[in-house]
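> Only the shape, not the letters, is given here:
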């Protein structure tokens, strides 16, 4: 069997990623917070139109879940926006 001697490539000039919570940097948490605030405004407007608090709470949870899914970083420090 032949041994493939490939040189190990180490990326240079990359900024270190500091996670506040595993998978989320400060920027990611700020973006999720902004999405939740916008979702809360939308939920309040939905509540004022329908007078149904269950729909308003569902809107807030849906926005939060989508935001967390979009901004969570994987083991390669990429989120959905970076992959697209």
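That came through, no problem. Predicted model, so just to flag it, every value in this text is computed and none were measured.
> rest of the way, CA atoms for contacts and neighbours
Will do.
> what about residue 27, how many neighbours?
Neighbours of residue 27 under the rule other C-alpha atoms under 10 Å: 12.
> doesn't it fall inside a helix?
Yes - Residue 27 forms part of a helix when assessed by DSSP: H, G, I helix; E, B strand; the rest coil.
> Please report how far it lies from residue 82.
Residue 27 sits 14 Å away from residue 82, going by C-alpha to C-alpha, to the nearest Å.
> before we move on, what about residue 50?
37 Å.
> can you check residue 53 too?
Taking C-alpha to C-alpha, one finds residue 53 at 35 Å from residue 82.
> which of those two has more neighbours?
residue 53 (14 against 10).
> That one and residue 40 touch, don't they?
No - with contact defined as C-alpha atoms under 8 Å, residue 53 does not count as touching residue 40 (12.0 Å).
> next up, a second structure to put side by side with the first:
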């Protein structure tokens, strides 16, 4: 149990300090929430970039395979068409 507050100004001062501390914790919590959301957005952006790089890599693989087929086709034409 709390002892009685004397003088009254001390009680008001203590209550105001508790109110300020509570408000400060609320602002800090909100700031951490905003930071967490920003990190989540950054993570999602990195995921999208990674997926785009994966698609580009697959496209380069397909192009490389197409060039290989073209090279093989030209080689076969050279062999067949050479008198």
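Perfect, I can see it now. Just so it is clear, the structure is predicted and the values come from calculations on it, not from any experiment.
> Can you pull the TM-score for these?
Overlay of the two chains. TM-score (TM-score structural alignment, normalised by the length of structure 2): 0.35; 37 aligned residues with a C-alpha RMSD of 3.1 Å.
> what about the residue nearest to the spatial centre of structure 2, helix or strand, and which?
Against the mean C-alpha coordinate of structure 2, by C-alpha atoms, centre = their mean, the closest residue is residue 43 at 1.3 Å. Here residue 43 of structure 2 sits within helix 8-81, counting by DSSP states H and E.
> Check residue 47 of structure 1 too.
Using DSSP H and E, the element containing residue 47 of structure 1 is helix 26-50.
> now for that helix, which elements pack on it?
Judged by 3 or more C-alpha pairs under 8 Å, 6 or more residues apart in numbering; DSSP states H and E, helix 26-50 of structure 1 is in contact with helix 53-71.
> Just the buried residues of the helix it packs on, please?
Residues of helix 53-71 of structure 1 classed as buried by neighbour count (16 or more other C-alpha atoms under 10 Å): 56, 57, 59, 60, 61, 63, 64, 67, 68, 71.
> again, but for stretch 49-56 of structure 2
Under 16+ other C-alpha under 10 Å, stretch 49-56 of structure 2 has no buried positions.
> just how off-centre is that stretch within its chain?
Remark: stretch 49-56 of structure 2 is offset 15 Å from the chain centroid, using C-alpha atoms, centre = their mean, to the nearest Å.
> gap between residue 32 of structure 2 and residue 38 of structure 2?
Distance from residue 32 of structure 2 to residue 38 of structure 2, by C-alpha to C-alpha: 10 Å.
> ugh, wrong one, I meant residue 62 of structure 2
The value you get for residue 62 of structure 2 to residue 38 of structure 2, if C-alpha to C-alpha is used, is 36 Å.
> I am finished for the moment; much appreciated.
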